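S.K.: structure, please.
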Amino acid sequence: MAFDFAAPDAAGQEAALRFARNLRARRLTLGWTQEQAALEAHMNTSYWNRIERGRIVPGLRVAARMATVLGVTLSELVADEHERSAPYGPDLVDLVRRLRAVADTVASTDATLTDLLTDVEGVGQTDAGGRASPSKRSL
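M.R.: Now for the predicted structure:
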């Protein structure tokens, strides 16, 4: 039986490349070679290599197994740079993104909403000395 898969759209291609970049970055963080990672994931090294270079996109089961072997979640492997580097995680990043969109839609100069967004974005961040940044006001 033959399957006819449509080529991925631009968003799908971007997600696949993000997955490949994050996969490689995580593997290198662990200090593993592709051969070591592939062995841990019970897969062929050349298959791992093609996935990591973005030549092929793995199915969900394989992608989940790769994430597990690397000690991360699947969502971490498809997250963009900002979401991965945020100390408070992708959920809060998404919330701030949505609040910003609402604020932009309203096109209000209401300083209260802007200050609230600034406070939320500052949660969990540290200064140069490693101390947590205080909130401008109590939420």
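
S.K.: CA atoms for contacts and neighbours, from now on please.
M.R.: Noted.

S.K.: hang on, S138 in a strand?
M.R.: No. Remark: S138 does not belong to a strand; assigned using DSSP: H, G, I helix; E, B strand; the rest coil, it is coil.

S.K.: give me the secondary structure label for the residue lying closest to D80 once chain neighbours are set aside.
M.R.: Residue nearest to D80 in three dimensions, not counting chain neighbours: R18, with 6.7 Å by CA to CA, 6 or more residues apart in numbering. Secondary structure assignment for R18 (three-state DSSP): helix.

S.K.: can you tell me the closest non-neighbouring residue to V57?
M.R.: Leaving aside its chain neighbours, V57 sits nearest to I51 (5.9 Å; criterion: CA to CA, 6+ apart).

S.K.: what's the local residue count around the one you found?
M.R.: I51 has 21 neighbouring residues, counting by other CA atoms under 10 Å.

S.K.: ok but it is inside a strand, no?
M.R.: No. Using three-state DSSP, the secondary structure at I51 is helix, not a strand.

S.K.: measure how buried the residue nearest to D80 is and give me the count.
M.R.: When neighbours are counted by other CA under 10 Å, R18 registers 19.

S.K.: here's the other one to compare against:
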Amino acid sequence: MNSIESIGENIRILRLKNGFSQEQLALCAGVNTSYIGQIERGEKNPTIKILEQISAALEITLVDLLTLYDLQTKKSTPKGTLPLPNPYSPGTYSTNSDSLH
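M.R.: As a prediction, this is how the structure comes out:
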């Protein structure tokens, strides 16, 4: 999946999560309904201005729109990266209190 398709998938996931139809999102974002569908399918390459309008309609930041939304963890993760382990979780790192002084 290329970046245009990923952005379209993110829009579709967030639209459905918010309970919007394509028509409702298009109306809120000030774009044509068919254009939303084309973006979601990765057929169109939207401008930053259009992505800003869509992100505002979804009530998220443009950065959040451009990151991969993981429905399983309910967290945004940049595409191509893995979540890092929590360094504060027990057993993740061993610490020696003497080395801190």
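
S.K.: returning to that earlier point: what's the spacing between the aligned partner of the residue nearest to D80 of structure 1 in structure 2 and S94 of structure 2?
M.R.: Under the alignment defined by TM-score structural alignment, R18 of structure 1 corresponds to S6 in structure 2. As defined by CA to CA, to the nearest Å, S6 of structure 2 lies at a distance of 38 Å from S94 of structure 2.

S.K.: for stretch 15-34 of structure 1, buried residues please.
M.R.: Of the residues in stretch 15-34 of structure 1, those scored as buried under the neighbour-count criterion (16 or more other CA atoms under 10 Å) are 15-24, 26-27, 34.

S.K.: do the same with stretch 37-46 of structure 2
M.R.: Of the residues in stretch 37-46 of structure 2, those scored as buried under the neighbour-count criterion (16+ other CA under 10 Å) are G37, I39, E40, R41, G42, P46.

S.K.: that one aligns to what range in structure 1?
M.R.: Stretch 37-46 of structure 2 lines up with residues 49-58 of structure 1 when matched by TM-score structural alignment.

S.K.: contact partners of the matching stretch?
M.R.: Identification of contacts with stretch 49-58 of structure 1 by CA atoms under 8 Å, 6 or more residues apart in numbering yields A16, L17, F19, A20, R21, L23, R24, Q34.

S.K.: ok, so of the residues you listed, who is nearest A41 of structure 1?
M.R.: Nearest to A41 of structure 1, judged by CA to CA, of those is Q34 at 10.5 Å.

S.K.: counterpart of that closest one in structure 2?
M.R.: Using TM-score structural alignment, the equivalent of Q34 of structure 1 in structure 2 is Q22.

S.K.: again, but for V69 of structure 1
M.R.: Taking TM-score structural alignment as the alignment basis, one finds that V69 of structure 1 is matched in structure 2 by A57.

S.K.: contacting residues for its match?
M.R.: Applying CA under 8 Å, 6+ apart to A57 of structure 2 gives the contacts L25, C28, A29.

S.K.: distance to N86 of structure 2 and secondary structure added to the residues you listed, as TSV?
M.R.: Listed next are the contacts of A57 of structure 2 as TSV, based on distance: CA to CA, whole Å; DSSP: H, G, I helix; E, B strand; the rest coil:
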residue	distance to N86 of structure 2	secondary structure
L25	36	helix
C28	38	helix
A29	37	helix
